[in-house]
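Peer 1: I would like to see how this sequence folds:
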Amino acid sequence: MKEKILIYGAGGLGRELLSLIRATETFEVIGFLDDSVRRGTEIKGVKVLGGEDVLHGFDGKVNVVLAFGDPIAKAIRAKRLDSRYLQYPPIVHPTAILQDPASIRLGSGCVIAAGSILTTDIEIGEHTLVNINCTIGHDSRIGRCASLMPGVNVAGEVTIGNEVLIGSGASLINRIIIGDRATVGMGSVVLQDVPAASVVVGVPARPIQRNH
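Peer 2: Got it, this is the predicted structure:
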C-alpha cells in the first residue's frame, strides 16, 4: 500500500512534483496545500485542501513535500511548519540514478527529479530540490533548502551552502564553495568560490550584486 502525502504549493513546481510522485511506487498524493489558492480547486485530479491550518486536522504524523522553487521562501515555510505533525520523506524519481546509494545521504524532504545522476559519497540537505537532468559528482555537499534547476552540473568535491539557487544549465567546477543564500545565474560556469549572499552570472561567472 502506498503512503499518503501532501504537496505544499499548488503552482508549477507543485504540478511537477505531482507527476514525479505519481511515477513512484511509494507515495500517493491526497491533496495540495496552498494559502493563496481557493480551497476545493482541482489540479490534475487532486484538490487543494486549504492552507497550513489543514495540517492540524490529521491524526498522527502526515507526509509533506514542499513545492517552493525559491530557496528563501522554502526555508521560511519549513521553519514555520510545526514538525510535531509532519514528516518529510525524501522523494526520488525512478529514473534518477543513485550510483552508489549506500554512500549517498538524502535529507528529509529533498527531491531528486527525473534523469538526475548522483555518483558517490554525496550529501543532500533537507528540503533541497535537485531538478531534472542534474549531475552531482563525488564528495559533494549541498545544504538545506537549496534549489538546483534543470541541467545543473556539479563536479566533484563541491560544497553548496544553505538556501542557494543554481540556475538552469549552470556548471560548477570541482572543489569550489558556494556560500549560503548565493545565486548562480542560468548557464553560468563557476570556476571559483562564490561568497555568501552574492549573485554571479556569466562564463566565467562573475559577481553582479549581493542578495539581502
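
Peer 1: going forward, measure contacts between C-alpha atoms and count neighbours the same way
Peer 2: Fine.

Peer 1: for the residue most central in space within the chain, give me its contacts.
Peer 2: Taking Cα atoms, centre = their mean as the criterion, Leu129 is the residue nearest the geometric centre of the chain, at 1.5 Å. Neighbour list for Leu129: Gly69, Cys110, Val111, Ile112, Ala113, Cys145, Ala146, Ser147, Leu148, Met149 [criterion: Cα atoms under 8 Å, 6 or more residues apart in numbering].

Peer 1: how about those, which pair is most distant?
Peer 2: Ala113 and Cys145 (15.2 Å; Cα to Cα).

Peer 1: who has more neighbours out of the two?
Peer 2: Cys145 (30 against 25; other Cα atoms under 10 Å).

Peer 1: I'd like the structure of this one too, to check against the first:
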Amino acid sequence: MTQLFFSEYDQPEAARPLVIVGAGGLGREVAVLVRQLNEAGAAPGWDLRGFYDDAAPRQASIAGLPYLGTSADLNATAQPLHVALAVGGSASRRALRARLTSPLLHFPVLVHPAVALESYQQVSLGEGCIIQQGCILTTDISLGRFVLLNLGCTIGHDAVLEDFCSLMPHANVGGAAHLAAGVYLGTNATVIQGVQVGADSIVGAGAVAVRDLPGGITAVGVPARALAN
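Peer 2: Below you'll find the model as predicted:
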C-alpha cells in the first residue's frame, strides 16, 4: 500500500475570522465586499462572523449574519479577531477606533478584487483602509489609516489622504491634492489638482474645491465655499 504524507505547509490556510463594526447600510456593503474577496479566491480568505454595533439593530440577523454585540463586547474578545470599521463619517469612525482598545483586534486593509493595485503603482495604504468596487488609483499615492473610498472614487497621481478621510461614492481627488486627517467628501465631490483641504473639513455633495480650504469647515457649491457660521 502506498502511503502519502503531507506536511503542514501543504494544508490550505484557515480563513481568518473577521467581524464588521457598523450594522447599517455601509456595513452590509462591506459584507458584500468581503464575500467578493472570498469568491475571487484571495487566500487564505475571510471567515465572516457577524456584526457589532453600539446601537442594537431591530433584527438579530443582518445580511444573513448575526448581531454580536457592542464595541464593549468586542473589546472583551478572548481570541484574535480582524475588524472592519464600516462607519461612513470620519469623526465617528475615529471615535469608534479609539473605543476599540483590545490588543487582540487587528484592522486589515480590504480592497475590492477588481481595483488595480500593482506594486509599480506605488500606492501605500494604512491599516484599516477600505476600498470599494469601481475605484481608480493611479500612481504614487498615499492613504493613511482607516481611509474609506466608497464606490467609484478616483485618486490621481501624488495625492495624499491622511488618516480617517472618507470619500463617498464617485468623489474625485486630483493629482497632488492633499486631504488632511478626517476630511469628508460627499457624493460626487471633487478636489482638483494640487488643492489642499484642512483637517476635519467637509466638502459637500457635488461641490468642487478649486482652491485650498481651511480645516474645520463645511464647503459647498461650485466653486466650493465655506458655509457661514
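
Peer 1: what do we get in structure 2 for the residue nearest to the centre of structure 1?
Peer 2: Taking TM-score structural alignment, Leu129 of structure 1 has Leu148 as its aligned residue in structure 2.

Peer 1: distance of that match relative to Ala78 of structure 2?
Peer 2: Distance check for Leu148 of structure 2 against Ala78 of structure 2: by Cα to Cα, to the nearest Å, it reads 28 Å.

Peer 1: what do you get for Gly50 of structure 2?
Peer 2: 16 Å.

Peer 1: please identify which helix or strand holds the most far-flung residue of structure 1 relative to its centre.
Peer 2: Distance from the C-alpha centroid of structure 1, by Cα atoms, centre = their mean, peaks at Asp59 (26.9 Å). Assignment of secondary structure by DSSP states H and E places Asp59 of structure 1 within no helix or strand.

Peer 1: list the contacts of the alignment partner in structure 2 of it.
Peer 2: Applying TM-score structural alignment, one finds that Asp59 of structure 1 aligns to Ala78 in structure 2. Contacts of Ala78 of structure 2 were listed using Cα under 8 Å, 6+ apart, and they are Leu104.

Peer 1: for the residue nearest to Thr119 of structure 1 when sequence neighbours are not counted, what are its contacts?
Peer 2: If you skip the residues right next to it in sequence, Thr119 of structure 1 has Gln99 as its closest partner in space, 4.8 Å away by Cα to Cα, 6 or more residues apart in numbering. In this structure, Gln99 of structure 1 makes contact with Ile117, Leu118, Thr119, Thr120, judged by Cα under 8 Å, 6+ apart.

Peer 1: run the last query once more with 10 Å
Peer 2: Contacts of Gln99 of structure 1 were listed using Cα atoms under 10 Å, 6 or more residues apart in numbering, and they are Ile117, Leu118, Thr119, Thr120, Asp121.

Peer 1: repeat for Gly25 of structure 2
Peer 2: Applying Cα under 10 Å, 6+ apart as the definition, the contact partners of Gly25 of structure 2 turn out to be Ala31, Ile62, Ala63, Ala86, Val87, Gly88.

Peer 1: quick one: map it onto structure 1.
Peer 2: Across the alignment, which pairs residues by TM-score structural alignment, Gly25 of structure 2 is matched by Gly12 of structure 1.

Peer 1: ditto for Leu227 of structure 2
Peer 2: With TM-score structural alignment as the criterion, the equivalent of Leu227 of structure 2 in structure 1 is Ile208.

Peer 1: ranges for the helices of structure 1?
Peer 2: 12-22, 71-80 (DSSP state H).

Peer 1: how close does the first one sit to structure 2?
Peer 2: Right, the one you point to is helix 12-22 of structure 1. Per the superposition on structure 2, helix 12-22 of structure 1 and its aligned residues are separated by 0.7 Å on average (mean Cα distance after the TM-score superposition for structure 1).

Peer 1: next: the shortest one.
Peer 2: By mean Cα distance after the TM-score superposition for structure 1, the fitted helix 71-80 of structure 1 averages 0.9 Å away from its aligned residues in structure 2.

Peer 1: who's in contact with Asn172 of structure 2?
Peer 2: Counting by Cα under 10 Å, 6+ apart, the residues that Asn172 of structure 2 touches are 135-136, 152-156, 185-193, 208.

Peer 1: again, only using 6 Å
Peer 2: When the contact criterion is Cα atoms under 6 Å, 6 or more residues apart in numbering, the partners of Asn172 of structure 2 are Cys153, Thr154, Thr190.

Peer 1: just Val19 of structure 2 next, same as before
Peer 2: Val19 of structure 2 makes contacts with Leu48, Arg49, Gly50, Phe51, Val83, as judged by Cα under 6 Å, 6+ apart.

Peer 1: what about the equivalent of the fourth one over in structure 1, neighbour count?
Peer 2: Mapped onto structure 1 by TM-score structural alignment, Phe51 of structure 2 lines up with Phe32. Per other Cα under 10 Å, the neighbour tally for Phe32 of structure 1 reads 30.

Peer 1: the one 3 residues further on now?
Peer 2: Asp35 of structure 1 has 15 neighbours, counted by other Cα under 10 Å.

Peer 1: one more: Ser168 of structure 1?
Peer 2: Neighbours of Ser168 of structure 1 using other Cα under 10 Å come to 21.

Peer 1: tell me which residue of structure 2 matches up with it.
Peer 2: Across the alignment, which pairs residues by TM-score structural alignment, Ser168 of structure 1 is matched by Thr187 of structure 2.
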